[in-house]
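In: this one's sequence-less:
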């Protein structure tokens, strides 16, 4: 079986460190392809470069990305370079571009990442406990949370994302004002999650701004993600939360646990939001 995410991650090597691929509109929210897909493609290119050599490092451990423009469906180029190769860790840079209407390459994303071997993270000394969630069948599938069938954003049909009803009031016009979401996440076609997929999932949850009563998507300016372990097969639990909204900028923290309850990924990103004239919903102090 060919999985949709594997098709989206397909890269062809042109020269050492130079790859071509394609952004598929099936992974879009509105006109833009989800930023997590761009990060995962950059990570896939770096995996090819850093996963070769005398001491291969194939697992992304930390990735920081700056989004310079929105990715659109169409052809892409990924340039991945090794900046440092060590015995335990290697660091590289990836730049993802698309050709603009004038024929000039437009940079979409630039990322720095450190790679290693996640087998070294098998021993856990301290970790964050996963949130308690209702059974997946008692949660709200996001493919129908803001519309049904083809009316839902294409990205939502690539995911099996089920939100805890306690954090999904925004879908019915009743945001809580806490700036929090929790739920189960995985691929709709059943693909088993891996480290590169975790980087995608960290940016796949609806933005916490929805729970603050702020509609519209929240484009990411900067993202820093850490992969803490190879996820076990099965559903992932995910939680996102925001505490600060100033000047139209919102930070969003995310955590992902695998089916065994182990924390396998976490991130923080800075997003831009357009605040309505009425202002965001503010939760009561007792709700925090």
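Out: Ah, there it is. On a predicted model such as this, the values are computed, not experimentally measured, just so you know.
In: please count neighbours and contacts with C-alpha atoms only from this point.
Out: OK.
In: contacts only, for residue 76.
Out: Shown in contact with residue 76 (CA atoms under 8 Å, 6 or more residues apart in numbering): 20-23, 96-99.
In: and the residues you listed as JSON lines, adding secondary structure?
Out: Shown next, in JSON lines, are the contacts of residue 76 (DSSP: H, G, I helix; E, B strand; the rest coil):
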{"residue": "20", "secondary structure": "strand"}
{"residue": "21", "secondary structure": "strand"}
{"residue": "22", "secondary structure": "strand"}
{"residue": "23", "secondary structure": "strand"}
{"residue": "96", "secondary structure": "strand"}
{"residue": "97", "secondary structure": "strand"}
{"residue": "98", "secondary structure": "strand"}
{"residue": "99", "secondary structure": "strand"}
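In: in PyMOL, select just the buried ones from the residues you listed.
Out: Buried residues among the contacts of residue 76 (16 or more other CA atoms under 10 Å), as a PyMOL selection:
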select buried, resi 20+21+22+23+96+97+98
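In: could you grab the helix/strand/coil label for the residue sitting nearest the centre point of the chain?
Out: Taking CA atoms, centre = their mean, the centroid of the chain lies closest to residue 203, which sits 2.5 Å from it. State at residue 203, reduced to three classes by three-state DSSP: coil.
In: where do the helices sit along the stretch 151-288 of the chain?
Out: 195-201 (DSSP state H, counting those that start in this stretch).
In: if we can go back for a sec, would you list the contacts of residue 76 in CSV and tack on distance to residue 146?
Out: Shown next, in CSV, are the contacts of residue 76 (distance: CA to CA, whole Å):
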residue, distance to residue 146
20, 34
21, 31
22, 27
23, 24
96, 31
97, 31
98, 30
99, 33
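In: then this one, side by side with the first:
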């Protein structure tokens, strides 16, 4: 059995909380856990993993190759439904689309996320790799900064921060003490707090798990994602992931973030770009 085909583990909180149940052909019920919320909003990468799990069940190929999501309204913990549609099926790729809905108090469905995705089989890809990008050089995890290094730096105000282990390179964590670099960069280590090893679905969470690069630009506040596209480039090896997130342009109240994810074997296993709304012009104390 390939890594992508592994069954949902009862020991993995991520697997339990991204599980879906088939209600009718192409229709899946889900429950958005408050454990993956940041303040009152559910994390966008977690939502993407739920939709991707439903699409994996609906399509004939196991692995997401490219997933594009538009976030239409903020999602809240509670019941949800994912409606999928197969757009095209081929021998090596299948394309599908899906939307995640939640319910208003009167029972009206509200669309939260709309996704278009292509699925294939990652373990059937060739070994020819030609890349100019290199994994980020990071201090070892024990010399990086996490939630235990002080509530002022990493407020433990959400279930999300207790379900992932993010350890930031101190060189990109100056914003936490009022000294952002102005470069718009975040670098660090990532793993799931319960020890679950990475796979294609958890990579969709990884690319949206780090603090917003806007913090390193001297801004602080909610940075909602408008659109997120993720490319899964390979099956990740076991072990912690290295993540490098950067933004090169903030204009008109919006910024882009580019994320590269490397596995323990030094392979680039995921790439992502998102457009997000920049926080209000609330400066971090000491910002340049």
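Out: Looks like it came in fine. Keep in mind it's a predicted model, so treat the numbers as computed, not measured.
In: superposed, what's their TM-score?
Out: Here the TM-score for the pair of chains, by TM-score structural alignment, normalised by the length of structure 1, is 0.92; 278 aligned residues with a CA RMSD of 2.0 Å.
In: still on that earlier bit, excluding chain neighbours, what is closest to the residue nearest to the centre of structure 1?
Out: Leaving aside its chain neighbours, residue 203 of structure 1 sits nearest to residue 36 (5.0 Å; criterion: CA to CA, 6 or more residues apart in numbering).
In: so the one you found touches residue 196, yeah?
Out: No. Using CA atoms under 8 Å as the test, residue 36 of structure 1 is too far from residue 196 to be in contact (9.8 Å).
In: tell me, what's touching those two both at once?
Out: Going by CA under 8 Å, 6+ apart, no residue sits against residue 36 of structure 1 while also sitting against residue 196.
In: in the stretch 151-288 of structure 1, which spans are strands?
Out: Using DSSP state E, counting those that start in this stretch, the strands assigned to the stretch 151-288 of structure 1 run over residues 162-163, 180-185, 220-227, 236-241, 245-246, 249-257, 263-272.
In: for the last one, packing partners?
Out: Spelled out, that is strand 263-272 of structure 1. Here strand 263-272 of structure 1 touches strand 220-227, strand 249-257, going by 3 or more CA pairs under 8 Å, 6 or more residues apart in numbering; DSSP states H and E.
In: what's the matching range in structure 2 for the last one?
Out: If I follow you right, that is strand 249-257 of structure 1. Aligned by TM-score structural alignment, strand 249-257 of structure 1 falls on residues 254-262 of structure 2.
In: mean per-residue distance, the matching stretch to structure 1?
Out: Mean deviation of stretch 254-262 of structure 2 relative to structure 1 after superposition (mean CA distance after the TM-score superposition for structure 1): 0.3 Å.
In: contacts for that stretch?
Out: Counting by CA under 8 Å, 6+ apart, 135, 206-207, 213, 241-250, 268-278 sit against stretch 254-262 of structure 2.
In: are any of those residues buried, and which?
Out: Counted by 16+ other CA under 10 Å, those give 206-207, 213, 241-247, 250, 268-278 as buried.
In: what's the matching range in structure 1 for the longest helix along structure 2?
Out: With DSSP state H setting the assignment, residue counts place helix 44-58 as the longest helix in structure 2. Aligning helix 44-58 of structure 2 against structure 1 (TM-score structural alignment) gives residues 35-49.
In: now do the contacts for residue 279 of structure 2.
Out: Counted by CA under 8 Å, 6+ apart, residue 279 of structure 2 has contacts 214, 219-223, 253.
In: quick check: the aligned residue for residue 182 of structure 2 in structure 1?
Out: Looks like residue 182 of structure 2 aligns to residue 177 there (TM-score structural alignment).
In: okay, that match and residue 161 of structure 1: tell me how far apart.
Out: Residue 177 of structure 1 sits 21 Å away from residue 161 of structure 1, going by CA to CA, to the nearest Å.
In: higher neighbour count, the two?
Out: Taking neighbours as other CA atoms under 10 Å, residue 177 of structure 1 and residue 161 compare with residue 161 leading, 28 against 23.
In: look up the closest residue to that one, ignoring the ones flanking it.
Out: Nearest in space to residue 161 of structure 1, with sequence neighbours left out and distances taken as CA to CA, 6+ apart, is residue 185 at 4.5 Å.
In: what's the burial count for the residue nearest to residue 242 of structure 1 when sequence neighbours are not counted?
Out: Distances taken as CA to CA, 6+ apart put residue 252 closest to residue 242 of structure 1, at 4.8 Å, once the chain neighbours are dropped. Neighbours of residue 252 of structure 1 under the rule other CA under 10 Å: 24.
In: cool, thanks, signing off.
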